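Engineer: how would this look folded up:
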Amino acid sequence: QAPENVVADRTVTVEFITQKGDGISGEFTSETKRVKVHPGEITLVHFFASNPTSSDMITQSIPSVTPGEAARYLHKTQCFCFDQQTLLAGERKNMPMIFYLDPDIPSHINQFTLSYTIFDVTERVAGKNNSVAAN
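Structural biologist: The predicted structure follows:
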C-alpha cells in the first residue's frame, strides 16, 4: 500500500551497496548506486546477478540498512530479497526492487545506505528437499 502523499519539498539520498557471500563467483551489482527520492515517492531500482558457473544456483539476498533507524521508514513493495532466486548456469538476471520511504521519516535522516549481501543457498535448499523426500 503506497502512501497517498509525496513530500515534494524534501529529498532523502539512498545509497545501494552490494556484497557477495562466500561461494558466489558471479556478479552482483546495483544499476543505481545512489538515488535521491521524495518521501512517499515510488522508486524502482535494478540489481543484477550472474552465474558464470556450469551449475544452476539458488541464491538468497539479505538486506541491511545503515543507520538502522532508517529501516523502519523504508517500505519495499517488490524485492528480489523476498524470495530465493534461481540463477541458471550462465544466466544473468535483472532483479528489480520497488520501494518508498514513509512520509513520516524523521527530518534528521537525510541519507542512508541499503546494503544487500547475496548468498549461495543451493546446498541448504537441496538438503531440505532431500530430508523431506526421506520422511
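
Engineer: every contact and neighbour count from this point should use C-alpha atoms.
Structural biologist: Noted.

Engineer: if I look at the residue most central in space within the chain, how far off is residue 101?
Structural biologist: By CA atoms, centre = their mean, the chain has its centre lying nearest to residue 81, at 5.0 Å. Per CA to CA, to the nearest Å, residue 81 is found 17 Å from residue 101.

Engineer: then residue 19?
Structural biologist: 23 Å.

Engineer: run this one through as well so I can compare:
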Amino acid sequence: MQREQENRKVLKIGLTVAVLMVGFGFALVPLYDIICDITGLNGKTGVLAAQDVRETAVDHTVVVQFDGTVNSDLPWSFRPKQFSMEVVPGKLYHTEYIAKNISTDDVTGQAVPSVAPNEASIYFSKTECFCFTEQLLASGEEKNMPVTFIVSADIPKDIDVLTLSYTFFNKNRMTTAEKQQAGNANHEKI
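Structural biologist: This is a model prediction of the structure:
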C-alpha cells in the first residue's frame, strides 16, 4: 500500500514536471522574440510601412551590401541583382533578388533574412519583401523577388556598412529550428 502511494506521488511529480517543461518550451518563443526585438539579435529588423517613411536631412551615407544563399536541400540558384548600394538614411530604396528553380520538380522555398552587424539591424526596415511569404517556383522557373527598405536616419554614423543577407530553405525539408526562424521572420515582417 505504501509503495503504491509512493509510486503515485512520483508519477504526479513526473507529470507535473513534464507539463511545466512543455509550457516553458512554448513560453521561450515569445520571450526570444522580445529579446531579439529589443537587442536586434539574430538579424531581426524593424517593420515600417511605406506611408510611414519621413524624409529627413542626413549628412552621411551607408553602404548596404546584398547577399543570397540557398540551403543545400534547395535546388535553386539565388542571388541579388546588385551586390551593394549607397543609400541616404531616411530614404526609401528598392532592389531585387533573382531566384531560379534548377530542378525538375516544383519547389516551395522560404527565405530567412538577417542583417549584419547585429547592432545595425534595429535601424533597417523592410516595407516590401519576398521573405514575408513562401515562394513557389515551378521547374525551371526564374523569378525576380523585390525588396523595398529604409535605413533609419537615426543610424549611428560609425555604422557605415551593413549587409542584408537571405538564406532560402526548402520549405518541405526545413528543420524545426529553421521553421521557427522562418515563422518569426513572417510574424515580424522583417
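
Engineer: who's more crowded, residue 19 and residue 101 of structure 1?
Structural biologist: Neighbour count, other CA atoms under 10 Å: between residue 19 of structure 1 and residue 101, residue 101 has more, with 26 against 16.

Engineer: please say which position in structure 2 the more buried one maps to.
Structural biologist: Aligned counterpart of residue 101 of structure 1 in structure 2: residue 151 (TM-score structural alignment).

Engineer: give the contact list for its match.
Structural biologist: 87-92, 123-125 (CA atoms under 8 Å, 6 or more residues apart in numbering).

Engineer: could you pull out the buried residues of the strand or helix carrying residue 16 of structure 2?
Structural biologist: Here residue 16 of structure 2 sits within helix 2-39, counting by DSSP states H and E. Buried residues in helix 2-39 of structure 2, counted by 16 or more other CA atoms under 10 Å: 33, 36-37.

Engineer: what of stretch 65-80 of structure 1?
Structural biologist: By neighbour count with 16+ other CA under 10 Å, stretch 65-80 of structure 1 contains the buried residues 65, 70-71, 73-76, 79-80.

Engineer: so where is it in structure 2?
Structural biologist: Mapped onto structure 2 using TM-score structural alignment, stretch 65-80 of structure 1 covers residues 115-130.

Engineer: from residue 128 of structure 1, how far out is the equivalent of residue 90 of structure 2 over in structure 1?
Structural biologist: Alignment note: residue 90 of structure 2 maps to residue 40 in structure 1; criterion TM-score structural alignment. Noted for residue 40 of structure 1: a distance of 40 Å to residue 128 of structure 1, by CA to CA.

Engineer: more neighbours: which of the two?
Structural biologist: residue 40 (22 against 11).

Engineer: how about the helices in structure 2?
Structural biologist: 2-39, 176-188 (DSSP state H).

Engineer: can you add distance to residue 104 of structure 2 and give those helices back as JSON lines?
Structural biologist: Converted to JSON lines, these look like this (distance: least, CA to CA, whole Å):
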{"stretch": "helix 2-39", "distance to residue 104 of structure 2": "37"}
{"stretch": "helix 176-188", "distance to residue 104 of structure 2": "24"}
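
Engineer: just to check, residue 169 of structure 2 is in contact with residue 74?
Structural biologist: Yes: using CA atoms under 8 Å, residue 169 of structure 2 is in contact with residue 74, at 6.0 Å.

Engineer: shared neighbours of these two, anything?
Structural biologist: Common neighbours of residue 169 of structure 2 and residue 74 (CA under 8 Å, 6+ apart) are residue 109.

Engineer: please identify which of the two sits among more neighbours.
Structural biologist: Between residue 169 of structure 2 and residue 74, residue 169 has the larger neighbour count (other CA under 10 Å), namely 26 against 21.

Engineer: look up how far residue 110 of structure 1 lies from the aligned partner of that one in structure 1.
Structural biologist: In structure 1, the residue matched to residue 169 of structure 2 (TM-score structural alignment) is residue 119. Per CA to CA, residue 119 of structure 1 is found 30 Å from residue 110 of structure 1.

Engineer: rewinding a little: is it possible to get a markdown table of the buried residues of stretch 65-80 of structure 1 that adds distance to residue 46 of structure 1?
Structural biologist: Formatted as a markdown table, those follow (distance: CA to CA, whole Å):
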| residue | distance to residue 46 of structure 1 |
| --- | --- |
| 65 | 17 |
| 70 | 21 |
| 71 | 19 |
| 73 | 20 |
| 74 | 17 |
| 75 | 16 |
| 76 | 13 |
| 79 | 10 |
| 80 | 10 |
